[in-house]
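Trainee: show me how the following folds:
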Amino acid sequence: MVSSATIAELRESLRAIQGDGLKRRPVLPFGVAALDGRIASGGLRLDSLHEVAAASPDPSDDAAATLFMAGAAARAWGPVLWVVRRRDLFAPGLYQAGLDPERVLYAEAADDAEVLALMEEGLRHRGLGAVIGEVKRAAMPNTRRLQLAAEGGKTIALLLKRHAREGGNPLHVPSAAITRWRIGSAPSEPLPVEGVGRACWRVALVRQRGGEPFETIMEACDETGRLALPARLADRTAAADGADRYSYVEAA
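Mentor: Coordinates of the predicted model:
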């Protein structure tokens, strides 16, 4: 019988040979310690597939999920390929989330299969900062192909899983995505005067490789694509000098 100590030593040797890819690979941080600190890789890995779904079919939740992806793409480098099934993207809205329309290349696909094929082609190009697609269905083999196409590069892949007409959870189907997010709208922060404050989202990381799921409330992306902690949740001392609320580290 092999002792547990021998097995542990062998595993440690294998890790030393293979290395820890999560630490070596480039990451796009959110710039909010309370959020990045709960993600295994410290942010969104740029050489990986990440799935996003709205919390419900409601248009406000769908918009929140779309702008969540736009903010991530805004903070990535270079041009962005956005593959759609329908012409419902609102360029001024993307701009408000930090994504300049001049950076976006739009491609309209006939069906989900074509969306996935165009995304894969964009990821293999290696000249894009982000590749975004919107589908209703994507099986494990489809997401595995996207993940493989992203590996080795610095192009982040973001896949929006839309709600089907028959309902159900869009993230129920198994996926090769490194992280899977569910985004919904939340009540905005109250203002000391009459009016509506900055929009807030309920951000849930429902699955991540190497880490635990969690859920939190965040202020929506600003004009630079950054999220922030609501004032009632943030450390007041840290928030005063902006260290946590608006810090940002540009991806390499």
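Trainee: every contact and neighbour count from this point should use C-alpha atoms.
Mentor: Noted.
Trainee: can you name the next helix or strand after the helix or strand hosting residue 143?
Mentor: In the assignment (DSSP states H and E), residue 143 maps to helix 140-150. The helix or strand immediately downstream of helix 140-150 is strand 156-161, counting by DSSP H and E.
Trainee: need the contact partners of that next one.
Mentor: Strand 156-161 has contacts (Cα atoms under 8 Å, 6 or more residues apart in numbering) with 45-54, 65-66, 69, 73, 76, 119, 123, 129-137, 146, 150, 170-171.
Trainee: can you pull out the strands in the chain?
Mentor: 27-28, 44-45, 49-54, 80-84, 104-108, 130-135, 156-161, 179-186, 200-208, 214-219 (DSSP state E).
Trainee: any chance of those strands in JSON lines with mean neighbour count and distance to residue 96 as columns?
Mentor: Shown next, in JSON lines, are those (neighbours: other Cα atoms under 10 Å; distance: least, Cα to Cα, whole Å):
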{"stretch": "strand 27-28", "mean neighbour count": "24", "distance to residue 96": "20"}
{"stretch": "strand 44-45", "mean neighbour count": "24", "distance to residue 96": "21"}
{"stretch": "strand 49-54", "mean neighbour count": "27", "distance to residue 96": "19"}
{"stretch": "strand 80-84", "mean neighbour count": "24", "distance to residue 96": "16"}
{"stretch": "strand 104-108", "mean neighbour count": "16", "distance to residue 96": "14"}
{"stretch": "strand 130-135", "mean neighbour count": "26", "distance to residue 96": "18"}
{"stretch": "strand 156-161", "mean neighbour count": "27", "distance to residue 96": "19"}
{"stretch": "strand 179-186", "mean neighbour count": "24", "distance to residue 96": "16"}
{"stretch": "strand 200-208", "mean neighbour count": "20", "distance to residue 96": "14"}
{"stretch": "strand 214-219", "mean neighbour count": "18", "distance to residue 96": "13"}
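Trainee: next up, the contacts around residue 55.
Mentor: Counting by Cα under 8 Å, 6+ apart, residue 55 has contacts 61-62, 182-184.
Trainee: can you get me the start-to-end distance on stretch 134-146?
Mentor: End-to-end distance for stretch 134-146: 13 Å, by Cα to Cα, to the nearest Å.
Trainee: now stretch 174-183
Mentor: Rule used - Cα to Cα; the end-to-end distance of stretch 174-183 is 18 Å.
Trainee: what does it contact?
Mentor: Contact with stretch 174-183 is made by 48-55, 61, 64-65, 68, 139-140, 143-144, 147, 171, 201-209, as judged by Cα under 8 Å, 6+ apart.
Trainee: again with stretch 215-223
Mentor: 64, 67-68, 71, 95-99, 186, 188, 198-206, 226-230.
Trainee: sequence B follows; please return its structure for comparison with A:
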Amino acid sequence: MELPVSSPAELSRLRARIVALEGVGADAVPGAVALGLPELDAALPWGGLALGCLHEVTVAGSGSGPGSGPADGAATAFSAVLLGRLAAGAGKPALWISRGDMPYAPGLAALGLSPERLVMVQPHRAAQCLWVLEEGLRCRALAGVLAEVRDVDLTAARRLQLAARASGVPAVLLNHGPSGGTAVTRWGVESSPSRGDPALGVGRWCWHVELLRCRGRGVDDQGRVAAWEVEWDEQARGLRLAAPAADRAIAPGRLRAAG
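Mentor: Next up is the predicted model:
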């Protein structure tokens, strides 16, 4: 059986259609926002978080659903950092679609996501969440949309991708279920022990971040693109690599008190 020969113009239109369905490609990036940490930005082909597409953040132990402890909190906090970078980079408000409890506003502000730049929506059903998400992605007045999702099927994911592609508005999917496989980047986040001095009380937020999928990048033997130990610097309002864990000398004052 002979296949019909397509013209170059038809092939070009087909390639463009595939790119639109699958997300950005190396030659079709509408823009990107730097994450502010050179090591993370260098791992992404666009020099930052690509606009106009879907990004997924996975939650360790997602089978227990939203609000399932430190792993869930780490993924939520990292997602808030991504949304805050998008809002600051575009100078526009961002949309947060919550399926569980509303996030704590002072905590979001400490992670660089100011309440003045945030619109919160709390749908009651999954179908409503997807509708709000798609409508948000069509709104060019938004810097980005974060949605807490679960079990997004392939058809819904492609609709979301097409909406993001048309407007240039990116989505951060905080996924409490299995991966849909259509996101341009997929991040796995877990909490890590703080590297701060225990004498000073609670240290900085510290996370183990894995880039599990990135279009245009291959994976290593462990099935990931790259991995980092990062912490949030609240004063500088940015991410930085966490110092390696090490034994610290005990302060003389504490030695006397212990003796």
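Trainee: coming back round to it: quick one: the strands of the first structure as CSV, columns for distance to residue 20 of the first structure too.
Mentor: Output for the strands of the first structure, formatted as CSV (distance: least, Cα to Cα, whole Å):
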stretch, distance to residue 20 of the first structure
strand 27-28, 14
strand 44-45, 13
strand 49-54, 18
strand 80-84, 28
strand 104-108, 33
strand 130-135, 24
strand 156-161, 19
strand 179-186, 17
strand 200-208, 16
strand 214-219, 23
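Trainee: who wins for proximity to residue 11 of the first structure among these?
Mentor: For residue 11 of the first structure, the closest of these is strand 200-208, at 22.5 Å, according to Cα to Cα.
Trainee: angle of that closest one against strand 214-219?
Mentor: Computed with axes from the mean of the first three to the mean of the last three Cα atoms, to 10 degrees, the direction of strand 200-208 of the first structure lies at 150 degrees from that of strand 214-219.
Trainee: which residue numbers in the second structure go with the longest helix along the first structure?
Mentor: For the first structure, the longest helix by residue count, based on DSSP state H, is helix 59-75. Counting by TM-score structural alignment, helix 59-75 of the first structure pairs with residues 69-85 of the second structure.
Trainee: just the element for residue 87 of the second structure, please.
Mentor: helix 70-90.
Trainee: I'd like the distance from that helix to the chain centre, please.
Mentor: 6 Å (Cα atoms, centre = their mean, to the nearest Å).
Trainee: in the second structure, what sits opposite residue 38 of the first structure in the alignment?
Mentor: So residue 38 of the first structure corresponds to residue 43, using TM-score structural alignment.
Trainee: that match and residue 244 of the second structure: what is the separation?
Mentor: 20 Å.
Trainee: compare those two (neighbour count), which wins?
Mentor: residue 43 (16 against 7; other Cα atoms under 10 Å).
Trainee: could you find the closest non-adjacent residue to that one?
Mentor: Residue nearest to residue 43 of the second structure in three dimensions, not counting chain neighbours: residue 226, with 7.4 Å by Cα to Cα, 6 or more residues apart in numbering.
Trainee: what do we get in the first structure for that neighbour?
Mentor: Using TM-score structural alignment, residue 226 of the second structure pairs with residue 214 in the first structure.
Trainee: so that match sits against residue 208, correct?
Mentor: No: taking contacts as Cα atoms under 8 Å, residue 214 of the first structure lies outside contact range of residue 208: 9.7 Å.
Trainee: list the contacts for residue 153 of the second structure?
Mentor: Going by Cα under 8 Å, 6+ apart, residue 153 of the second structure touches residue 180.
Trainee: can you tell me what it aligns to in the first structure?
Mentor: Checking TM-score structural alignment: residue 153 of the second structure goes with residue 139.
Trainee: kindly report the same for residue 54 of the second structure.
Mentor: Checking TM-score structural alignment: residue 54 of the second structure goes with residue 49.
Trainee: what's the counterpart of residue 85 of the first structure in the second structure?
Mentor: By TM-score structural alignment, residue 85 of the first structure lines up with residue 99.
Trainee: what about that match, how many residues nearby?
Mentor: 18.
Trainee: any idea how far the nearest residue in space to residue 142 of the first structure that is not next to it in sequence is from residue 139 of the first structure?
Mentor: Spatial nearest neighbour of residue 142 of the first structure, excluding adjacent residues (Cα to Cα, 6+ apart): residue 116 at 7.1 Å. To residue 139 of the first structure, residue 116 of the first structure is 11 Å away according to Cα to Cα.
Trainee: same thing with residue 98 of the first structure?
Mentor: 31 Å.
Trainee: how about residue 17 of the first structure?
Mentor: On the measure of Cα to Cα, residue 17 of the first structure and residue 139 of the first structure end up 33 Å apart.
Trainee: ok, now residue 195 of the first structure?
Mentor: Residue 195 of the first structure is 44 Å from residue 139 of the first structure, by Cα to Cα.
Trainee: what of residue 226 of the first structure?
Mentor: Taken as Cα to Cα, the span from residue 226 of the first structure to residue 139 of the first structure is 31 Å.
Trainee: cool, residue 181 of the first structure as well?
Mentor: Counting by Cα to Cα - residue 181 of the first structure and residue 139 of the first structure are separated by 17 Å.
Trainee: so what's the residue count around residue 164 of the second structure?
Mentor: 29.
Trainee: what's it aligned with over in the first structure?
Mentor: Using TM-score structural alignment, residue 164 of the second structure pairs with residue 150 in the first structure.
Trainee: quick one: contacts for that match?
Mentor: Listed by Cα under 8 Å, 6+ apart, the contact partners of residue 150 of the first structure are 47-49, 123-124, 156-157.
Trainee: which residues touch the closest residue to it other than its chain neighbours?
Mentor: The shortest distance from residue 150 of the first structure to any non-neighbouring residue, by Cα to Cα, 6+ apart, is to residue 47 (4.9 Å). The contact partners of residue 47 of the first structure, by Cα under 8 Å, 6+ apart, come to 25-26, 147, 150-157.
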